[in-house]
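# need the 3D shape of this:
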Amino acid sequence: MKTRRRLKDLSPGALIAVTTSDPLAIIDIPHLCREDGHLLVKQDALPDTPGQHRFLIRKGG
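The predicted structure is shown next:
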């Protein structure tokens, strides 16, 4: 998963915003955060772009 690879390059506490049109991301991203110890700060659907979601993730330490 691209998000997991990007998080590896960040320092603990860094924020990353992920925008996706993958309908399974609403399940996969929260699961990734729980599994890898990251904090899902915010999750929302993009109102102007149907089918897209945005996630704000703080990398765990």
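# could you use CA atoms for every contact and neighbour count after this?
Will do.
# which residues touch the nearest residue to Gly13 once chain neighbours are set aside?
Closest residue to Gly13 apart from its sequence neighbours, by CA to CA, 6 or more residues apart in numbering: Lys59 at 5.0 Å. Counting by CA atoms under 8 Å, 6 or more residues apart in numbering, Lys59 makes contact with 7, 10-16, 37-39.
# Proceed likewise with the subsequent sequence, for comparison:
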Amino acid sequence: MSADHTLDVKGLKCPLPVLKTRKAMKSLVPGDTITILTTDPMAAIDIPHYCQEDGHVLISADMDDTNGTFVIRKC
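As a prediction, this is how the structure comes out:
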């Protein structure tokens, strides 16, 4: 799936990836999608939790040993 926007937060550690995601989401309109690229292993917990707390849709979450890719739809 191709997202409307991409946010690269690779190299940043918790809580910065989710804080920068929250800030980026403010500039989107409902229905927009954003891909978050991260190397922070805590993002596997933080990004889904953020989506649940703020009411956004986590379309996909892929995490391996070093990289994570999350696609979120703003609601």
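# among the contacts of Lys59 of structure 1, which ones are buried?
Neighbour-count burial (16 or more other CA atoms under 10 Å) applied to the contacts of Lys59 of structure 1 gives 7, 15-16, 38-39.
# dump the residues you listed into TSV; add distance to Leu24 of structure 1 and secondary structure as well.
Shown next, in TSV, are the buried ones among the contacts of Lys59 of structure 1 (distance: CA to CA, whole Å; DSSP: H, G, I helix; E, B strand; the rest coil):
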residue	distance to Leu24 of structure 1	secondary structure
Leu7	19	helix
Leu15	22	strand
Ile16	19	strand
His38	19	coil
Leu39	19	strand
